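Undergrad: got a structure for you, letters missing:
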């Protein structure tokens, strides 16, 4: 649900106008509650006044009303200090609270033109286009040919000047700099510094360096280079690192649930996150958080520490009681005093605290980092560590579900099992690291060439299985023929090895009433026939 910059500006302007329109009513409540805390000091009324001040402070700071936010923060701080002590506040404390409330209430005349809400600049970037800076044209051409097999659209430049001109016209998703030659790292680091000078957001950069000493790495860190990769290395390893930086269109957006002190503050947070491609949902209240979690399972929760029905920490502890949400990252937005209090208590229910008002850039970065960590952990428990594909056990469960669905709906479904040819000989000749790299390269190529709906799993050893919904066996044969040719043209192990490999394929089709185990056996028998036919062969099951 990513919006354009104009959409975000409009949404923030509406939220700001809503805040300004509601401000007189909020300040009227301050005026009404203030006398009631100057007598017998009812703690429930004092807590309500503190929550009201907290809400005004956050929204005012968010929308640029600095003075109003500061006055509300002072009132909140004074009440919080009084509530924290065992005895009733002294006459001097009550007088200070009364004066702070009067000062806040007097700030009702808000100049709507005094503050502007800036939306983040989102320059257009070419999805999957990367720029390669390399002083050696022949070396660049070889790397470009490999990267194209994985779906990237690389363009090569031999000088930093021509690279800067191209970037000014169209920004790539990543800049890759091959600095494996003598003296090249220093020139490359200087180019990155020039590239991202005064640029916001920065263009992600990857440095391929021939030397990996501490001084070179430290210089790269200081230049803001995100990934430092000793070179030469496996191209599949490079592609995996590029994927960490490239924001691809087919990546599912992070899902973020937001619960704020008030609806304006929560909707503003949601709008800022949606502007950079995240999907958000604003929870209506703390008391309805469980049903909202069920309706909208998030990658993380952004929670205000001060809520109407309970504290943020109480709500976090409640959520942690449910196994499904025990690992959900929670980011708290709180006042400086609240952050200090929670940090001193060493609570385990929050992953982090941020002091309100949080700058938009910091908020988005914090949310993205925690959401990615949650998503990565969820994926790792179901992934083969070498290839990143589904484990055999997970794949078997998915086969059962897909076969049942295809049988019920009478839709086509094909299973392909791939086996790398002469894999043992490749390991013996080039070493097991090269063999592992070949397997990783095939897994990565399959992820690039197949649909998101296709399921890919490692069957152990050098075998990979692919389940293709809505696909006849003949269509699968054509598909793997194209993938087979692409894989055969790739080299593995770096320039000093340059190994090549092929794979054979057996394909079987699901039928109504055919058990998953029988489908798997049919694909394995077809693979056996393909291996007998020779390297790179594809065979369909025999009728």
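TA: Yep, it's here. What you are looking at is a predicted structure, and each value in this text was computed from that prediction instead of being measured.
Undergrad: from here on, contacts and neighbour counts on C-alpha atoms
TA: Noted.
Undergrad: so what's the residue nearest the centre of the chain up against?
TA: By CA atoms, centre = their mean, the chain has its centre lying nearest to residue 372, at 4.0 Å. By CA atoms under 8 Å, 6 or more residues apart in numbering, the contact list for residue 372 reads 254, 299.
Undergrad: what is the one helix or strand residue 524 maps to packed up against?
TA: Secondary structure assignment for residue 524, by DSSP states H and E: helix 516-533. Packing contacts for helix 516-533, counted by 3 or more CA pairs under 8 Å, 6 or more residues apart in numbering; DSSP states H and E, involve helix 392-409, strand 413-420, strand 503-509, strand 538-540.
Undergrad: okay, buried residues for the longest helix seen in the chain please.
TA: Using DSSP state H, we find that the single longest helix of the chain is helix 5-33. Within helix 5-33, the residues scored as buried using 16 or more other CA atoms under 10 Å are 5, 8-9, 11-13, 15-16, 19-20, 23-24, 26-27, 30-31, 33.
Undergrad: burial of residue 368, as a residue count?
TA: 21 (other CA atoms under 10 Å).
Undergrad: so it sits in a helix?
TA: Yes. Under DSSP: H, G, I helix; E, B strand; the rest coil, residue 368 sits within a helix.
Undergrad: nearest residue to it in space, please, no chain neighbours.
TA: Among residues not flanking residue 368 along the chain, residue 254 sits closest, at 7.4 Å (CA to CA, 6 or more residues apart in numbering).
Undergrad: tally of neighbours for that neighbour?
TA: By the measure other CA under 10 Å, the count of residues near residue 254 is 21.
Undergrad: what's the distance between it and residue 297?
TA: 11 Å (CA to CA, to the nearest Å).
Undergrad: name the residues contacting each of these two.
TA: Taking CA under 8 Å, 6+ apart as the contact criterion, residue 254 and residue 297 have no common neighbours.
Undergrad: so which strand or helix has residue 293?
TA: Going by DSSP H and E, residue 293 is part of helix 289-295.
Undergrad: put this next to the first one:
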């Protein structure tokens, strides 16, 4: 593919680079500040002075513990956390500081300096980008962000957390103290609130703020706590304040984002779809009105021999079918439909004026799920239809969904791709298909274990669901490979959108055993052309993916 090299996420990359450099430049000052505060602990004579020095030093250590690990300095962060733990134990004992405790404080302070000198933050991952040939038609969709409030006094950490959440589709407003939070929340309600447990106002000031929000707002947004503390009292206080989750620093942003999605998404269930087959137009219309009044979408077919086209296009959840029809009875038609593998599981409900028991038995033998006697009370019709669709969708999800990611599986995405190819051909609409593959995935599994690989797979699934439009279809094609169907989208536009997602995903830090790793993916995009089959379009996308993998990876290639 030809094109000019571009960086669609250049501003974000520069921002993250600046944050990393800023933290690296100030880490020495932070350690020096802790050393000065710790010296006051050892030199203090009065109980009040000792207590004040302990509080100050513990707070500084707490702040460094969270931010250092988040910026890729796990040893420095771990040492700061050890210092905080020691100081808190001294505070709780209410006894004079012993010589042994003074020695331990000095030792840990020395370790801070050693770790600072030997540990450097990882450089931002390099990224190459293949230019898209057109501006993405879906740009507005992918840039929509849900607002979250972050209450955290560590400005470096909040900047990084906000940037990381941005990759998952969240915008952030940052507060460095509790002041003005409730007023801002009333004026501009966020989707969620994320508060650090300890703030300048106190060790539990963040949790106390969450409790005040819960009491002041009739329908408060979901709240989450973050902290360098991982003790039961802090977690219990968060639960009592109404927090939906508690995340230890360094925050695993993928897990936090998944929880945010669960708590904030108002996902509208796809309406049930019923295909009504009845030669009597007035009866078909009556059933349609009954069902539509309860939010069920319907399509009617009055000539039974014409049913196969609408069946393929409409993809109904259920067939509502009269038995006695000209040219072809409902029982015969059901037998024909059941011959096709795609429709073996679709529920079929028969309607008839027949009272003959033998007819009822024959209908059930052909695979009918229910047999309703005309005239059918609306309540009975609705109950029969809804219960069978609910059960069908439940079992269909078990069969067609990937258990790890919740995305549709290989066979289901090929089935939907076939439907979309037919629709695009019929309507003369564009259609794009993309295949994605995580780069050097085996290396991640070998270095960190399969659970780390699973973590990266789930994070990519989450990003794709968040950043793509509702009409787009995302599936796990197998292993570390994903597939995306983008209806009504030109290939160039699809490539532009997926390239932005690729760049953002490469910036995400995945927390593994106290440290962070980054991952990338390669992508091939193909557009459907007249006469393309599922196999032909898949091959084109796969060949483009292969080119991306062969040319440095971490890029999008257009077929």
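TA: Right, received. Where do you want to start? Note that this is a predicted model, so its numbers are computed, not measured.
Undergrad: what would you report as the TM-score here?
TA: Remark: TM-score between the superposed chains equals 0.53 [TM-score structural alignment, normalised by the length of structure 1]; 325 aligned residues with a CA RMSD of 3.7 Å.
Undergrad: comparing the helix holding residue 524 of structure 1 with structure 2, how large is the average distance?
TA: Superposing on structure 2 and averaging over aligned pairs (mean CA distance after the TM-score superposition for structure 1), helix 516-533 of structure 1 comes out at 1.4 Å.
Undergrad: so that helix aligns onto which residues of structure 2?
TA: Helix 516-533 of structure 1 corresponds to residues 534-551 in structure 2, going by TM-score structural alignment.
Undergrad: so what's residue 537 of structure 2 up against?
TA: 433, 526-528.
Undergrad: can you do 7 Å?
TA: 526, 528 (CA atoms under 7 Å, 6 or more residues apart in numbering).
Undergrad: burial count for the spatially closest residue to residue 163 of structure 1 that is not a sequence neighbour?
TA: Excluding the flanking residues, the one nearest residue 163 of structure 1 by CA to CA, 6+ apart is residue 157, at 5.9 Å. Residue neighbour count, defined by other CA under 10 Å, stands at 19 for residue 157 of structure 1.
Undergrad: next: residue 482 of structure 1.
TA: Using other CA under 10 Å, residue 482 of structure 1 has 11 other residues around it.
Undergrad: which residue lines up with it in structure 2?
TA: Residue 482 of structure 1 maps onto residue 500 in structure 2, by TM-score structural alignment.
Undergrad: ok, the alignment partner in structure 2 of the residue nearest to residue 163 of structure 1 to residue 149 of structure 2 distance?
TA: Under the alignment (TM-score structural alignment), residue 157 of structure 1 pairs with residue 175 in structure 2. Separation of residue 175 of structure 2 from residue 149 of structure 2 (CA to CA): 7 Å.
Undergrad: residue 381 of structure 2 is in what secondary structure piece?
TA: Under the assignment here (DSSP H and E), residue 381 of structure 2 is part of helix 378-400.
Undergrad: trace residue 106 of structure 2 over to structure 1, please.
TA: Match for residue 106 of structure 2 (TM-score structural alignment): no aligned residue.
Undergrad: in the helix or strand residue 106 of structure 2 falls within, what counts as buried?
TA: Element membership of residue 106 of structure 2, judged by DSSP H and E, is helix 99-118. Residues of helix 99-118 of structure 2 classed as buried by neighbour count (16+ other CA under 10 Å): 105-106, 108-109, 111-113, 115-116.
Undergrad: pick the one among those closest to residue 226 of structure 2.
TA: Nearest to residue 226 of structure 2 among the buried residues of helix 99-118 of structure 2, counting by CA to CA, is residue 112 at 23.1 Å.
Undergrad: doesn't residue 75 make contact with the closest one?
TA: No. Judged on CA atoms under 7 Å, residue 112 of structure 2 makes no contact with residue 75 at a distance of 8.6 Å.
Undergrad: which bit of structure 1 covers stretch 149-165 of structure 2?
TA: With TM-score structural alignment applied, stretch 149-165 of structure 2 matches the range 131-147 in structure 1.
Undergrad: hmm, who's touching the matching stretch?
TA: With CA under 7 Å, 6+ apart, stretch 131-147 of structure 1 has contacts from 154-159, 172, 174-178, 490.
Undergrad: can you tell me which of the residues you listed are buried?
TA: For the contacts of stretch 131-147 of structure 1, buried by 16+ other CA under 10 Å: 154-157, 172, 174-178, 490.
Undergrad: ok, which pair from these is furthest apart?
TA: Using CA to CA, those span at most 24.4 Å, a distance reached by 172 and 490.
Undergrad: am I right that residue 246 of structure 2 sits in a strand?
TA: Yes. Assignment of residue 246 of structure 2 by three-state DSSP places it within a strand.
Undergrad: do a quick rundown of the helices in the stretch 1-150 of structure 1.
TA: Using DSSP state H, counting those that start in this stretch, the helices assigned to the stretch 1-150 of structure 1 run over residues 5-33, 43-62, 66-84, 91-105, 137-149.
Undergrad: which of the three states applies to the residue mapped onto residue 471 of structure 1 from structure 2?
TA: Mapped onto structure 2 by TM-score structural alignment, residue 471 of structure 1 lines up with residue 489. Following three-state DSSP, residue 489 of structure 2 is assigned to coil.
Undergrad: for residue 489 of structure 2, give me its contacts.
TA: When contacts are counted by CA under 7 Å, 6+ apart, residue 489 of structure 2 touches 430-432.
Undergrad: surely residue 392 of structure 1 and residue 457 touch.
TA: Yes. Shown here, residue 392 of structure 1 and residue 457 form a contact pair, counting by CA under 7 Å, at 6.2 Å.
Undergrad: for the nearest residue to residue 370 of structure 1 once chain neighbours are set aside, which residues are in contact?
TA: In space, and not counting its chain neighbours, residue 370 of structure 1 is closest to residue 329: 6.4 Å by CA to CA, 6+ apart. Shown in contact with residue 329 of structure 1 (CA under 7 Å, 6+ apart): 300-301, 351, 370, 374.
Undergrad: so which of these would you say is closest to residue 336 of structure 1?
TA: Here the nearest of the contacts of residue 329 of structure 1 to residue 336 of structure 1, counting by CA to CA, is residue 351; it sits at 16.3 Å.
Undergrad: which parts of the stretch 1-150 of structure 2 are helices?
TA: 10-43, 47-70, 74-93, 99-118, 139-143.
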